[in-house]
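Colleague: Here's my sequence, what's the structure:
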Amino acid sequence: MKQISITSDFTVFTSIDELEALDRELMEKAHEVRKIAYAPYSKFQVGVALLLDNGKVVTGTNQENAAYPSGLCAERVAVFYAGANYPDAVIQKIFISASPQDKELADPIPPCGACRQSIAEYEVKQSAGIEIFFMGAIGEIYKSDSLKNLLPLLFDKKYL
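Modeller: The predicted model follows:
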């Protein structure tokens, strides 16, 4: 028997002000769209802004439904929209802002498992990593250089 160790590395920014100008603008966009998320059941709002290599910015918000779990997370809304409307574009960066409606959460909130798997599909498809920035409503921002950092043992087409 052998044991392996898997680690993840993140860059941590103490506030949005530490981000480069374009990254700050995109995180602010994620904050802005988070406020219009359709989350009447969970009251947990998520906003996403992603940057494509063609310069386009795609946004998404979580969309809930009374028939759980037929809603969709903000990350998948944005990624699937980008894939459907810009199929040849490379997703370069994803910015995520998440928080309950009744308080400003300061903990960085990463993508859920289903969203990680969906983002992984696009990293494999485009043969390029996607930078992922995530935060609550306020506070620290975590940056991962690739989805593989968040999901190191990812399942992809090579297993099919």
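Colleague: switch to C-alpha atoms for all contacts and neighbour counts from now on
Modeller: OK.
Colleague: Okay, helices next: where are they in the chain?
Modeller: 21-34, 74-85, 113-126, 147-150 (DSSP state H).
Colleague: The first one: which residues count as buried?
Modeller: Within helix 21-34, the residues scored as buried using 16 or more other C-alpha atoms under 10 Å are 23-24, 26-34.
Colleague: Any chance of TSV for those residues, columns distance to residue 72?
Modeller: Shown next, in TSV, are the buried residues of helix 21-34 (distance: C-alpha to C-alpha, whole Å):
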residue	distance to residue 72
23	25
24	25
26	21
27	20
28	22
29	19
30	16
31	18
32	19
33	15
34	14
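Colleague: Next, the second sequence, to be compared with the first:
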Amino acid sequence: MNLVDLNISFERYADIKELNESDHLLCKQSEQALSSSHSPYSKFKVGTAIQLASGEVILGSNQENLAYPSGLCAERVALFTIGATYPNAVIESMAVTAQTSEFEILKPITSCGGCLQVMVEFERRQNKPIAVLFYCLNGEVLKVNTVKSLIPFAFVEDGLG
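Modeller: Here you go, the predicted structure:
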């Protein structure tokens, strides 16, 4: 047996004001995406903004359905929009934020496993890292420089051979 340690490096910012201009703007755009959230059941809005290499920003928000499994997370809404509309686009970075009237969110929310798996697929497909910012409204921001660091045991096509 070999014991293997996994480590993750990330940047922590106390406030959005500490970010560089492009990351700050992307976080603000993820905040704008909250307005299109359809979350009448959980009342938990999630917004995502994705910066493409072309300079275009694609927004996504969570879309709930009364049959819960039929809903879709904000990250996948935005990523699948890119896949369907801009199939050759290169993703530079993405920001994710959340808001609810039910309680105070004190820390950045992170993506679910399903979203992380889809993010890894996009990163592998473009063969270039995607930086991810998890932004807490009026709070701290966490930034990773590659999705791979968030899901080191992602399911990849190598396993299908």
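Colleague: Among the helices of structure 1, which comes closest to residue 56 of structure 1?
Modeller: Using C-alpha to C-alpha as the measure, helix 74-85 is the one of the helices of structure 1 that comes nearest residue 56 of structure 1, at 9.2 Å.
Colleague: Pull out the buried residues from that closest one.
Modeller: By neighbour count on 16+ other C-alpha under 10 Å, the buried set for helix 74-85 of structure 1 is 74-80, 82.
Colleague: returning to what we had before: how about TSV for the helices of structure 1, with distance to residue 100 of structure 1 added?
Modeller: TSV is the format used below for the helices of structure 1 (distance: least, C-alpha to C-alpha, whole Å):
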stretch	distance to residue 100 of structure 1
helix 21-34	10
helix 74-85	14
helix 113-126	19
helix 147-150	23
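Colleague: Nearest to residue 99 of structure 1, out of those?
Modeller: Closest among the helices of structure 1, using C-alpha to C-alpha: helix 21-34, at 8.4 Å.
Colleague: Which strands and helices lie in contact with the closest one?
Modeller: For helix 21-34 of structure 1, the elements it packs on are strand 44-52, strand 57-61, strand 91-100, judged by 3 or more C-alpha pairs under 8 Å, 6 or more residues apart in numbering; DSSP states H and E.
Colleague: closest one to residue 12 of structure 1 among the ones you listed?
Modeller: Per C-alpha to C-alpha, nearest to residue 12 of structure 1 of the helices and strands packed on helix 21-34 of structure 1: strand 91-100, 13.8 Å.
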